[in-house]
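Chemist: Provided below for reference: sequence and predicted model.
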Amino acid sequence: MTEAIIRLSGVYKHYLIGEEKTSILHGIDLSIARGEMAVIRGMSGSGKTTLLNIIGGLDTVDAGEAIVAGHPLHRLNFKEMTRFRAENLGFIFQFHNLIPTLSVMENVLSGLEAMRPLKHADEQLALHYLTQVGLAGHENKFPNRLSGGQQQRVAIARALIKHPAVILADEPTGSLDEETGRTVMQLLRQLQTEQKTTVVMVTHNPELSRYANHVYEMRSGHLQTHTLQALEPV
């Protein structure tokens, strides 16, 4: 049986808005094997982004256990959590989170710099991934000179360059045209199959389900499993 790299057991999460307690996740159980791609769908407010943030150590559980890449996230302190994210995760955020004072090249390299000192060959690696996402020739530009779709592609290259154990993606193709979105998904599938990278993706787009090993639906803080069709070829 393939090892589970992500395992959530009885995870609950709530937020306080004023004095009112709002429950977001209700006893989530989830197991994702190393090298699989999982898609989590759901309406806005269903809890899917909160679930992604818990897997990524960006949010904490109120009850239950969250174990990712062998790390019990519910027990890590701030310093341990920061190191865990740098060494194990690649993030592709819906709103890019690029550093405005850094060039495209520097933004991509910042993904590696959080893990280790940069090497001379890293610039060529960054250029490789920028080419893969269609941004060759843009490496010296700054984020404010790019369109929203181009900024998203920089964020994707920044995540891919780390060759992380787990990539967490929040609407990774949301601001891309259809052709570029397909290229990005094929890149993620290639990482998944060749390097056993685990991909967890939150999306509203049902078309992305065809790339996944497992599809889940978040409804009012509860997780349901979907039956899948044949996978899209790499």
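Modeler: Looks like it arrived, so ask away. Numbers count the residues shown, from 1 in each chain.
Chemist: please count neighbours and contacts with C-alpha atoms only from this point.
Modeler: OK.
Chemist: so where do the strands sit in the protein?
Modeler: Listed in chain order, the strands of the chain (DSSP state E) span 4-17, 20-33, 37-42, 63-68, 71-72, 89-92, 166-170, 198-203, 214-219, 222-226.
Chemist: which helices and strands sit right next to the second one?
Modeler: By that I understand strand 20-33. Counting contacts by 3 or more CA pairs under 8 Å, 6 or more residues apart in numbering; DSSP states H and E, strand 20-33 is packed against strand 4-17, helix 48-55, strand 222-226.
Chemist: the ones you listed: which one's closest to Arg189?
Modeler: Arg189 sits nearest to strand 4-17 of all the helices and strands packed on strand 20-33, at 17.2 Å, using CA to CA.
Chemist: pull out the buried positions in the closest one.
Modeler: 4-8, 11-13 (16 or more other CA atoms under 10 Å).
Chemist: and the angle for that strand with strand 63-68?
Modeler: For strand 4-17 against strand 63-68, the angle by axes from the mean of the first three to the mean of the last three CA atoms, to 10 degrees is 140 degrees.
Chemist: so which elements touch strand 4-17?
Modeler: So strand 4-17, by 3+ CA pairs under 8 Å, 6+ apart, packs with strand 20-33, strand 63-68.
Chemist: most tightly surrounded among those?
Modeler: strand 63-68 (a mean of 20; mean count of other CA atoms under 10 Å).
Chemist: now tabulate the strands of the chain in TSV and tack on distance to Leu191.
Modeler: Output for the strands of the chain, formatted as TSV (distance: least, CA to CA, whole Å):
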stretch	distance to Leu191
strand 4-17	16
strand 20-33	15
strand 37-42	10
strand 63-68	18
strand 71-72	22
strand 89-92	12
strand 166-170	10
strand 198-203	8
strand 214-219	17
strand 222-226	24
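Chemist: against that first model, consider the following:
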Amino acid sequence: MDTPLISLAGLKKYYPSGDGRSLVLNHIDLDIARASMTVIRGISGSGKTTLLNILGGLDRGDEGRVRVGDALLDSMDFAALTRFRAERVGFIFQFHNLIPTLTVKENVLTGLEPIRTVTAQDHRRAEEYLHKVGLLEHAEKFPAKLSGGQQQRVAIARALIKEPQLILADEPTGSLDEDTGMRVFELLRQMQEEKQVTVVIVTHNPALGQHADQVYEMRSGHLHRAAQ
């Protein structure tokens, strides 16, 4: 049996609360297979974004083990976590965080800048990924000229250009209307299958779990397997 890409064991996370602390993630055990799509649903404040941030090395747990591939995140220092995020993880957020003074293609290329100097070959790769997300004809436009759904597709191309092991998406359709949101989700699924990348999406939208490989519910810091 293949080793899971992600393996969590006994993960706990506390945040300060009043005179003490509150338990945000309560003993999370989770395995996620390579080249799969996982959806984690939950209301605001349930802990799902905290979990995603820990998977991406943006935050640390207080107890337990976090492994992504061969990286043991809970034992890595700041510099190692920074390299891990730059080289292995593509992030997609609800608000796509495009740089307004850069063209669409230049925004896609920013996905590579933490890793290496951008080359002429990388420009061709950016165009390839813009073609995959249906935006090649907009490569020289600025983000303000695009719709919200188009901007989110640029963010997907930016996450994919470095061909990461893992894509983490935090409410990637939350700022879009229902039809556009489902098209963005279907594009993520298509890219996951074509590139064999592992995708983890956190969302409050129950519809996004219909075509995922596995769905979980986050409730008050506990993670439960959910029906799809």
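Modeler: In hand now; what should we look at? Computed from a predicted model, the values in this text were never measured in an experiment.
Chemist: rewinding a little: the strands of the first structure: which one's closest to Thr82 of the first structure?
Modeler: strand 89-92 (10.5 Å).
Chemist: check the mean deviation of the closest one from the second structure.
Modeler: Compared with the second structure after fitting, strand 89-92 of the first structure has a mean deviation of 0.5 Å; criterion: mean CA distance after the TM-score superposition for the first structure.
Chemist: for the first structure, longest helix please?
Modeler: Counting by DSSP state H, the longest helix found in the first structure is helix 178-195.
Chemist: residue contacts, the spatially most central residue of the second structure?
Modeler: Central residue of the second structure (CA atoms, centre = their mean): Leu168, 1.2 Å from the mean position. Contact analysis of Leu168 of the second structure by CA atoms under 8 Å, 6 or more residues apart in numbering lists 52, 56, 89-92, 199-201.
Chemist: now, the most widely separated pair of those residues?
Modeler: Maximum distance among the contacts of Leu168 of the second structure (CA to CA): 13.1 Å, for Val89 and Ile201.
Chemist: the more surrounded of the two?
Modeler: Neighbour comparison, Val89 of the second structure and Ile201: the larger count goes to Ile201, with 26 against 23 (by other CA atoms under 10 Å).
Chemist: look up how far Met182 of the second structure lies from the more buried one.
Modeler: From Ile201 of the second structure across to Met182 of the second structure, the span is 13 Å (CA to CA, to the nearest Å).
Chemist: repeat that for Ser147 of the second structure.
Modeler: 15 Å.
Chemist: I'd like to know which of the strands of the first structure lies nearest to Pro143 of the first structure.
Modeler: strand 89-92 (15.6 Å).
Chemist: in terms of secondary structure, what does that closest one contact?
Modeler: Using 3+ CA pairs under 8 Å, 6+ apart: strand 89-92 of the first structure touches helix 148-160, strand 166-170.
Chemist: quick one: Val202 of the first structure from Arg189 of the first structure, how far?
Modeler: From Val202 of the first structure to Arg189 of the first structure the distance is 15 Å (CA to CA).
Chemist: what of Leu102 of the first structure?
Modeler: Taken as CA to CA, the span from Leu102 of the first structure to Arg189 of the first structure is 29 Å.
Chemist: the more surrounded of the two?
Modeler: A count of neighbours by other CA under 10 Å puts Arg189 above the other of Leu102 of the first structure and Arg189, at 24 against 16.
Chemist: looks like that one contacts Tyr211 (just checking).
Modeler: Yes. In this structure Arg189 of the first structure lies within contact range of Tyr211 using CA atoms under 8 Å: 7.3 Å.
Chemist: got any residues that touch both of the two?
Modeler: Met37.
Chemist: which residues touch Leu72 of the second structure?
Modeler: 65-66.
Chemist: count of neighbours near the residue nearest to Phe84 of the first structure when sequence neighbours are not counted?
Modeler: Nearest residue to Phe84 of the first structure in three dimensions, chain neighbours excluded: His71, at 7.7 Å (CA to CA, 6 or more residues apart in numbering). His71 of the first structure has 16 neighbours, counted by other CA under 10 Å.
Chemist: equivalent analysis for Gln121 of the second structure, please.
Modeler: So Gln121 of the second structure, with other CA under 10 Å, has 9 neighbours.
Chemist: any idea how far His138 of the second structure is from it?
Modeler: In terms of CA to CA, Gln121 of the second structure sits 19 Å off from His138 of the second structure.
Chemist: likewise Leu188 of the second structure?
Modeler: Distance of Leu188 of the second structure to His138 of the second structure, computed by CA to CA: 20 Å.
Chemist: do the same with Leu208 of the second structure
Modeler: 27 Å.
Chemist: one more: Pro4 of the second structure?
Modeler: Distance from Pro4 of the second structure to His138 of the second structure, by CA to CA: 38 Å.
Chemist: now swap in Leu146 of the second structure and tell me
Modeler: 8 Å.
Chemist: so for those two, which sits in the more crowded spot?
Modeler: His138 (18 against 15).
Chemist: which ones are touching the more buried one?
Modeler: Contacts of His138 of the second structure (CA under 8 Å, 6+ apart): Val104.
Chemist: which position in the first structure aligns with it?
Modeler: Correspondence of His138 of the second structure to the first structure, assessed by TM-score structural alignment: His138.
Chemist: one step back: Met218 of the first structure: which of the helices and strands packed on strand 4-17 of the first structure is closest?
Modeler: Of all these, strand 20-33 comes closest under CA to CA, at 9.3 Å.
Chemist: what's next to the closest one, contact-wise?
Modeler: 2-16, 38, 46-47, 50-51, 64, 198, 220-223.
Chemist: got the contact list for the nearest residue to Arg158 of the first structure once chain neighbours are set aside?
Modeler: Of all residues not flanking Arg158 of the first structure in the chain, Val108 sits nearest, at 4.1 Å (CA to CA, 6+ apart). Val108 of the first structure makes contact with 126, 154-155, 157-159, 161, according to CA under 8 Å, 6+ apart.
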